[in-house]
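1. What would the 3D arrangement of this be:
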Amino acid sequence: MKLLMLCREPRLYSCQRLQQAAASGGHQMDIFDPNRCLLKLSVNPPHFQLYYQANRNADPILLDKYDAVLPRFGTSSTKMGCAVLQHFAAQRIYCLNHANAFALARDKWQSLQLLLQNGIPVPSSFLSGCEFTAENAVRTATKSAVQNNVEQAESSLILKTLSGSQGIGVMLTEKPQSAVSLLETLTQAQISVLLQDFIAEADGADIRCFVIGEQVVATMQRKGQSGEFRANCHRGGVTEKIQLTQQEKQIAINATKAIGLDVAGVDLIRSKQGVLVLEVNASPGLEMIEKTSGIDIATQMISFIERKVTESVNIL
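-> Presented below is the predicted three-dimensional model:
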């Protein structure tokens, strides 16, 4: 097969591992930055074309057709990356995570709404309009946390920007006054943010599940450094192996399906209310979870693509 990965940083561990796994399977994989693409639509006959400019001084080249596309772009490339994905999907080329699902996963609030709509447990969360006062938003969120018997509910709340990754845009406020001040500042800057219960009993730990299709292929527990509530590895968190219950695995699979993804990193947290889904990541990193679990996730992803492409060919 001829594969295309959409990624701005080809040197990243995940990109290198997937390219190696593709080569081991006898496939060619190109890695292109979606922000360097030019999309063309023509009407007679209906036609989709894509040009790529490797650098500012290079002449654009018309790309050949690919058998499948792997999206691995970051939040700064979401809009153009999804446009490129849709361009390929319109040509009936298989995309490992479709544009609509990818964009949905990047919006923390809309993805939480859809998860709860599908019966998947999430932390109590609040999103206020720009004319709803920050003081009332924080008071309502804090009152709800007390009613839910959340530890330290009288003071602590999590604030999250609607887009962001690797722990960026996630803030812990230990006093209501701090939450009000921060929410007012972000609202004034026209940055949308949600409020969420702080799950103190998790002790700075969460669980990353790597889902491919309808299977959890690898897991790890992440724990933040002393004094750090975020468990993300990019924030200095440490990882270890962990065994999940069948119920926890099923929740991760259901969350992936609810968002409409084929591959996802699902973050879970164990609370007094049971296991909750914090987030569903459409482009989960491979490095720490492969090294922690000892599982070759990259090869499993390529094998999944092989099956999907074969199925699509048989259908056609």
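
2. use CA for all of it now, contacts and neighbours both
-> Fine.

3. just checking, what packs against the helix or strand where L115 lies?
-> In the assignment (DSSP states H and E), L115 maps to helix 108-117. Applying 3 or more CA pairs under 8 Å, 6 or more residues apart in numbering; DSSP states H and E, we find helix 108-117 packed against helix 99-106, helix 246-259, strand 274-281.

4. Helices of this structure, start to end?
-> With helices called from DSSP state H, the chain shows them at 13-24, 78-89, 99-106, 108-117, 134-147, 176-188, 246-259, 287-293, 297-315.

5. picking up where we left off before, can you list contacts of the helix holding L115?
-> 104-105, 121-122, 127, 161-163, 194, 255, 258-259, 279-280 (CA atoms under 8 Å, 6 or more residues apart in numbering).

6. now do 7 Å
-> L104, A105, V122, L162, S163, A255, A258, I259 (CA atoms under 7 Å, 6 or more residues apart in numbering).

7. Most neighbours among those, which one?
-> A255 (29 neighbours; other CA atoms under 10 Å).

8. can you tell me which residues contact that one?
-> Per CA under 7 Å, 6+ apart, neighbours of A255: L115, I120.

9. now it: how far from L127?
-> From A255 across to L127, the span is 21 Å (CA to CA, to the nearest Å).

10. okay if I get the contacts of helix 108-117 as JSON lines plus distance to P10?
-> Shown next, in JSON lines, are the contacts of helix 108-117 (distance: CA to CA, whole Å):
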{"residue": "L104", "distance to P10": "24"}
{"residue": "A105", "distance to P10": "22"}
{"residue": "V122", "distance to P10": "34"}
{"residue": "L162", "distance to P10": "26"}
{"residue": "S163", "distance to P10": "23"}
{"residue": "A255", "distance to P10": "29"}
{"residue": "A258", "distance to P10": "30"}
{"residue": "I259", "distance to P10": "27"}
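
11. and which of the residues you listed is nearest Q300?
-> A255 (19.9 Å; CA to CA).

12. do you know how far that closest one is from G265?
-> Taking CA to CA, one finds A255 at 10 Å from G265.

13. and the gap between I305 and E248?
-> 25 Å.

14. Identify the residues contacting L18.
-> A298.

15. mind running it again at 8 Å?
-> Here L18 is in contact with A298, T299, M301, I302 (CA under 8 Å, 6+ apart).

16. One more, so I can put them side by side:
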Amino acid sequence: MKLAVVELIDVTTDQRNRELVQIRRICEELEIDYQEFPVNVLPVGDWFDPDTVCIVRGSVKNRKMWLDKITEMEYRGCTMINTRNCIEVCNDKYRTYLALNQVGLHQPNTVLVPSEYDNLIDHVIQEAGLQFPLVLKTLEGSYGVGVALMESPLGLNGVIQAMNTRVDWDGAILQEYIPHGGDIRAHVVDNEIFGSMFRTPPPGDFRTNIARGGQGIVCELTELEKEHCKLAANAVGARWCGVDFIPSDDRENISPKIIEVNCAAETGGLEAALVGKDDEESAPLLRKIIEHFMVEK
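-> The predicted model follows:
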């Protein structure tokens, strides 16, 4: 068996670089034939075959050629973690919402932002029964970028008008704002929970992303939460993903609200919670994931 880390990224981050170093070391220790594959540089060669497990990392925005390389790997019989379809669903927040809605999962009330016209935006908000404050999210985005809390119609309309002037503007969603003291990210791998952490936002922010300064501590999930996380992963077709949710006040009996499914969830936050921030070599979550896919394929 061989392992390829397929990088769907233009610019690397410290977290991604650290993850690559950890994967490289784990593969050396386990004597796994390993390759890093930046899709923006290399062609898909004969090394990719039915004995290759491809773990796709990063997100892609309007890069059809990059996604076509994922499709080529699929045609060559590689085991994809995850497939092109899963990547495209998870990289579109409204498609994710629709997929989760199809299986009856609880989510914040969500609508597409129709256009820059104030009256249409106001109409959509009214029809959905939404009230300010609202969470505005670009359809594509990661690390908490493109997410903002809108306090008033005037502020919302101003932001949307500004966004519509951007060449790369693809649209956005509006979501019901649910006040919370934090959320939970669970790593789901082939219908198992491999780890989870409770994340709290930094002072003055509502976003809990570790990349935005959020803090994580290891936590356990209830059976109900595990069930809903597995349903979410299956709904988007992910073999490995991060499921983010806001826990209910009665976690044993009341369903959580799923807020996002990340098909290339970073491991750094949970690894730091497991072993400490100063330990950059130990990577128990990544090791467990790699060992799993090398056996289960």
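
17. Give me the TM-score for this pair.
-> The TM-score (TM-score structural alignment, normalised by the length of the second structure) is 0.85; 278 aligned residues with a CA RMSD of 2.4 Å.

18. Have a look at I305 and E248 of the first structure and say which one is more surrounded.
-> I305 (23 against 20).

19. counterpart of that one in the second structure?
-> Under the alignment by TM-score structural alignment, I305 of the first structure pairs with F293 in the second structure.

20. hang on, the earlier thing: give me the buried positions along the helix holding L115 of the first structure.
-> By 16 or more other CA atoms under 10 Å, the buried positions in helix 108-117 of the first structure come out as K108, W109, S111, L112, L114, L115.

21. ok, V44 of the second structure - contacts?
-> Counted by CA under 8 Å, 6+ apart, V44 of the second structure has contacts K69, E72, M73.

22. quick one: which of these is most hemmed in?
-> Those, ranked by neighbours (other CA under 10 Å): first place M73, 24 neighbours.

23. Just give the closest residue to that residue, not the sequence neighbours.
-> Counting by CA to CA, 6 or more residues apart in numbering, F48 is the residue found nearest to M73 of the second structure once chain neighbours are left out, at 6.6 Å.

24. mind checking how far the match of I305 of the first structure is from A233 of the second structure?
-> Distance from F293 of the second structure to A233 of the second structure, by CA to CA: 16 Å.

25. just Q15 of the second structure next, same as before
-> Going from Q15 of the second structure to A233 of the second structure by CA to CA gives 23 Å.

26. One more: C241 of the second structure?
-> From C241 of the second structure to A233 of the second structure the distance is 7 Å (CA to CA).

27. before we move on, back to that, would you turn the helices and strands packed on helix 108-117 of the first structure into TSV with distance to N136 of the first structure?
-> Output for those, formatted as TSV (distance: least, CA to CA, whole Å):
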stretch	distance to N136 of the first structure
helix 99-106	27
helix 246-259	31
strand 274-281	24
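
28. nearest to A141 of the first structure, of these?
-> Nearest of these (CA to CA): strand 274-281, 17.0 Å.

29. Show me what counts as buried in the closest one.
-> Here strand 274-281 of the first structure shows V275, L276, V277, L278, E279, V280, N281 as buried, counting by 16+ other CA under 10 Å.

30. To what extent is P38 of the second structure buried, counted in neighbours?
-> By other CA under 10 Å, neighbour count at P38 of the second structure equals 16.

31. now for it: what does it line up with in the first structure?
-> Match for P38 of the second structure (TM-score structural alignment): D33.

32. In space, what's closest to that match - neighbours in sequence excluded?
-> R8 (4.5 Å).

33. Equivalent analysis for Y34 of the second structure, please.
-> For Y34 of the second structure, the closest residue by CA to CA, 6+ apart turns out to be L3, at 4.9 Å.

34. Output the residue interval of the second structure matched by stretch 89-105 of the first structure.
-> Under TM-score structural alignment, the match for stretch 89-105 of the first structure is residues 74-90.

35. Figure out how far that stretch is from the centre of its chain.
-> 15 Å (CA atoms, centre = their mean, to the nearest Å).

36. end to end, how far does it reach?
-> Taking CA to CA as the criterion, the two ends of stretch 74-90 of the second structure lie 18 Å apart.

37. What residues of it count as buried?
-> 74, 76, 78-84, 86-90.

38. of all these, which two lie farthest apart?
-> Spatially, the most separated pair among the buried residues of stretch 74-90 of the second structure is R76 and C90, at 23.2 Å (CA to CA).

39. which one in the first structure is aligned with G155 of the second structure?
-> Aligned by TM-score structural alignment, G155 of the second structure pairs with S178 of the first structure.

40. how many other residues sit next to its match?
-> 16.

41. ok, average deviation of the longest strand along the second structure from the first structure?
-> Identified as the longest strand of the second structure according to DSSP state E is strand 192-200. If you overlay the two and look at strand 192-200 of the second structure, the average distance to its match in the first structure is 0.8 Å (mean CA distance after the TM-score superposition for the first structure).

42. could you check the angle helix 284-296 makes with that strand?
-> 160 degrees (axes from the mean of the first three to the mean of the last three CA atoms, to 10 degrees).

43. Which residue range of the first structure does strand 192-200 of the second structure align onto?
-> Going by TM-score structural alignment: strand 192-200 of the second structure matches residues 215-223.
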